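**Student:** dropping the sequence and predicted coords here.
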Amino acid sequence: MSGHRRWPVLWLLAGAVALAGCNRGGEEAQGEPGEEAQAQAVPVETVAAARRTVAASYTGTASLEPLAESQVVAKTSGVALQVLAEEGQAVRAGQTLVRLDPDRARLNMAQLEAQMRKLENNFKRSEQLAAQQLISAGEHDQLRYDLENARAAHRLAALELSYTNVTAPISGVVASRSIKTGNFVQINTPILRIVDNSRLEATLNVPERELATLKAGQPVSMQVDALPGVTFEGRVDRVAPVVDAGSGTFRVICAFEGGDSLQPGMFGRIRIDYDQRADALAVPRMALLDDEGEPAVYVVRDGKAVRTTVATGYADGAFVEVREGLEQGDQVVTAGKVALRDGSDVQVIGAPAAATATAAAARTDGDSR
């Protein structure tokens, strides 16, 4: 009989447990109204549209070339008695770089000088005889021509003798040397190379659509792969006035001051600023949507993403100018925009949680009304 009495008690306990579960379920269903909305919001990062200086620019790449370059050649043959220049040495125009054996050239000059002196004496006697009409005018003229020819040959011999001192045709730095002391040098053989690196030039082949915007004197900035993080300043030195019909480009030559850092042959990334706006409203480029329609961004307003069409202007590095569609301080989405649609709820990363919950609750109350 005691077993029969336990059944009513068990039924009462089961009913109480079920009732308690229902009460808890009701309490959970009546939780904070903003929690569900907050759980469905898309997390995003935003940046405020702000005013900044934006420059319009053209960018390109080119190798640096020296202002002048010269292959030093031997203008006569001979054995190199002295080599007076080394690679990397600075030289000036007219400086002797190599001395060749001058003996042959010196003897040839002495021989021609003796012949010239003999003809000078003969011509003097001829003048006296011509004055006395003891020789014909033709004989006198022939002696004059022979003397002039001897003098020219003597000057040529002196020039050949001077060629035994090989001099620098330009000022600059010895870039390479292909001769050693004791080598026999043939005439017209290149033996050294000199580059004038006091100024370096970079030539850009620019599309013809930029012909009206790029002018001589515009500022230029450049970075080279060999010196990361360093920016060099220069200017547009000259602009070719014609467009190549085959490539549709024109040449823009940029000039930079040379020195120990910049060297000929370096590869440069060049930027020419041709216009600037000092107080332009700008947003990061990453805020622009990637679709093929008109330029647009997502602006966060009252916890929602609002797709906003904008009119863009100059693009300057990581920023783009916005001429229409935004106001200063508008929060534009820079990260998380792929998952957004117009009107999506958003959770701005870094925004206070209490403010987000309040906004979500306000939206829920508005929907219930």
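**Tutor:** That came through fine.

**Student:** use CA for all of it now, contacts and neighbours both
**Tutor:** Will do.

**Student:** regarding this protein, what is its longest strand?
**Tutor:** When the chain is parsed with DSSP state E, its longest strand is strand 50-73.

**Student:** so which bits of it are buried?
**Tutor:** Neighbour-count burial for strand 50-73 flags 50-51, 54-58, 61-73 (criterion: 16 or more other C-alpha atoms under 10 Å).

**Student:** repeat for stretch 129-147
**Tutor:** Judged by neighbour count (16+ other C-alpha under 10 Å), stretch 129-147 contains these buried residues: 140, 143-144, 147.

**Student:** let me have these in a markdown table, extended by secondary structure and distance to Thr96.
**Tutor:** Shown next, in a markdown table, are these (DSSP: H, G, I helix; E, B strand; the rest coil; distance: C-alpha to C-alpha, whole Å):
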| residue | secondary structure | distance to Thr96 |
| --- | --- | --- |
| His140 | helix | 44 |
| Leu143 | helix | 39 |
| Arg144 | helix | 37 |
| Leu147 | helix | 33 |
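
**Student:** may I see these organised as CSV, with distance to Val239 added?
**Tutor:** Shown next, in CSV, are these (distance: C-alpha to C-alpha, whole Å):
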residue, distance to Val239
His140, 62
Leu143, 59
Arg144, 56
Leu147, 54
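
**Student:** and the comparison structure, right after this:
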Amino acid sequence: MAQEISLEARVAASIRELRFSFGGVVESFSAEVGKMVSAGEIIGRLKREELTKKRQLKLEGYNKMRATFEQLKKKLEGDDDPDKKYLMDRAQADLNSSVLEVELAQLEFDGAELKCPFPGLVMDDGGIAPGMAISPASFSVKIADLSSIKVQAEVGQEKMSLIKKDQYAEFTPLSLPEAVYKGRIFGFTPGPLDRRSNDFGVWCSLETKDNLLPGMTGALKIYFDR
């Protein structure tokens, strides 16, 4: 029969902070606290009228620069005069700068959308609302990364020597008593969870994370001979 210890445990997940890369006026925002979001879902968008005009202006500037470059290239092609070669080099540099300006304008346009790159649960909406003017990298939205879900159990120091990395474990949440989530121990907290009890935390990664949410409690069984 497998030897085991059973510990009180809680589901945990990393909290990520998402921010708009650029400043502007919020057009729409859908990251309400408690909402589940999918990976790649757009949760906010800035007004893009000015960004659209800026991108178009940079693109027209590039087209003019490209036409000037092609005319100069055709006119000076095959001419080895150092002064004329300098003019070609300068025209090439101006064209390259114009390309970069278009790319930066496109990045700013794309940055007007705030996407969640992982499946998550909104913990804090950052106080963002449509119509607000925000500055770059301000007003962070806090989202629990559901792809990072793991289990933390409390263990007394007298039992810590029994627990090793990669030991097999099973987690059963109180809300899903028929479910058994298989996993492996991967480490301890760097210090006690509670100064009064001096209990440490032990971390367990899970093979599957379906239907688990941060804060769920249950029992973690750690086996010594599996």
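**Tutor:** Sure thing, it's come through. Note that this is a predicted model, so its numbers are computed, not measured.

**Student:** thinking again about what came up before, after the longest strand of structure 1 comes which helix or strand?
**Tutor:** Downstream of strand 50-73 of structure 1, the next assigned helix or strand under DSSP states H and E is strand 78-83.

**Student:** onto which residues of structure 1 does stretch 38-48 of structure 2 map?
**Tutor:** Mapped onto structure 1 using TM-score structural alignment, stretch 38-48 of structure 2 spans residues 92-102.

**Student:** centre of the chain to that stretch, how far?
**Tutor:** Distance of stretch 92-102 of structure 1 from the chain centroid (C-alpha atoms, centre = their mean, to the nearest Å) equals 38 Å.

**Student:** then stretch 175-188 of structure 1?
**Tutor:** 37 Å.

**Student:** remind me which helix or strand the nearest residue to Asp79 of structure 2 once chain neighbours are set aside belongs to.
**Tutor:** The shortest distance from Asp79 of structure 2 to any non-neighbouring residue, by C-alpha to C-alpha, 6 or more residues apart in numbering, is to Lys85 (7.7 Å). Lys85 of structure 2 is located in helix 82-110, with elements delineated by DSSP H and E.

**Student:** show me what the residue nearest to Asp79 of structure 2 aligns to in structure 1.
**Tutor:** Here Lys85 of structure 2 is matched to Ala137 in structure 1, going by TM-score structural alignment.

**Student:** pretty sure its match is touching Glu127, no?
**Tutor:** No. Ala137 of structure 1 is not in contact with Glu127 according to C-alpha atoms under 8 Å; the separation is 10.0 Å.

**Student:** residues contacting the residue of structure 2 positioned farthest from its centre?
**Tutor:** Distance to the chain centre peaks in structure 2 at Asp81, reaching 53.9 Å (criterion: C-alpha atoms, centre = their mean). Shown in contact with Asp81 of structure 2 (C-alpha atoms under 8 Å, 6 or more residues apart in numbering): no residues.

**Student:** and for Arg151 of structure 1?
**Tutor:** Arg151 of structure 1 touches Met116, counting by C-alpha under 8 Å, 6+ apart.

**Student:** same deal with Arg301 of structure 1?
**Tutor:** Taking C-alpha under 8 Å, 6+ apart as the contact definition, Arg301 of structure 1 lies against Gln331.

**Student:** structure 2: which residue goes with that one?
**Tutor:** With TM-score structural alignment as the criterion, Arg301 of structure 1 matches nothing.

**Student:** return the distance of the residue nearest to Ala169 of structure 2 when sequence neighbours are not counted relative to Pro136 of structure 2.
**Tutor:** Spatial nearest neighbour of Ala169 of structure 2, excluding adjacent residues (C-alpha to C-alpha, 6+ apart): Ile222 at 4.4 Å. Ile222 of structure 2 is 46 Å from Pro136 of structure 2, where distance means C-alpha to C-alpha, to the nearest Å.

**Student:** neighbour count winner among the two?
**Tutor:** Using other C-alpha atoms under 10 Å as the criterion, Ile222 of structure 2 and Pro136 rank with Ile222 on top: 25 against 11.

**Student:** the more buried one matches what in structure 1?
**Tutor:** With TM-score structural alignment as the matching criterion, the partner of Ile222 of structure 2 in structure 1 is Ile272.

**Student:** same check, this time on Glu170 of structure 2
**Tutor:** Looks like Glu170 of structure 2 aligns to Val220 there (TM-score structural alignment).

**Student:** in what element of secondary structure is its match found?
**Tutor:** strand 219-224.

**Student:** likewise Ile185 of structure 2?
**Tutor:** Residue-wise, Ile185 of structure 2 maps onto strand 181-188 under DSSP H and E.

**Student:** next structured bit after that strand?
**Tutor:** Counting by DSSP H and E, the next helix or strand C-terminal to strand 181-188 of structure 2 is strand 200-206.

**Student:** right, and the match of Ile222 of structure 2 touches Lys215 too?
**Tutor:** No. Counting by C-alpha under 8 Å, Lys215 is not a contact partner of Ile272 of structure 1; they are 9.8 Å apart.

**Student:** shared neighbours, these two?
**Tutor:** Common contact partners of Ile272 of structure 1 and Lys215 (C-alpha under 8 Å, 6+ apart): Val236.

**Student:** look up the closest residue to Lys58 of structure 2, ignoring the ones flanking it.
**Tutor:** Spatial nearest neighbour of Lys58 of structure 2, excluding adjacent residues (C-alpha to C-alpha, 6+ apart): Val102 at 5.3 Å.

**Student:** how about the strands in the stretch 201-350 of structure 1?
**Tutor:** Taking DSSP state E, counting those that start in this stretch as the criterion, the stretch 201-350 of structure 1 contains strands spanning 219-224, 232-239, 249-257, 267-284, 296-301, 304-309, 311-316, 319-324, 331-335, 346-348.

**Student:** of all those, which one is nearest Leu19 of structure 1?
**Tutor:** For the strands of the stretch 201-350 of structure 1, proximity to Leu19 of structure 1 was assessed by C-alpha to C-alpha; strand 346-348 is nearest, at 37.5 Å.
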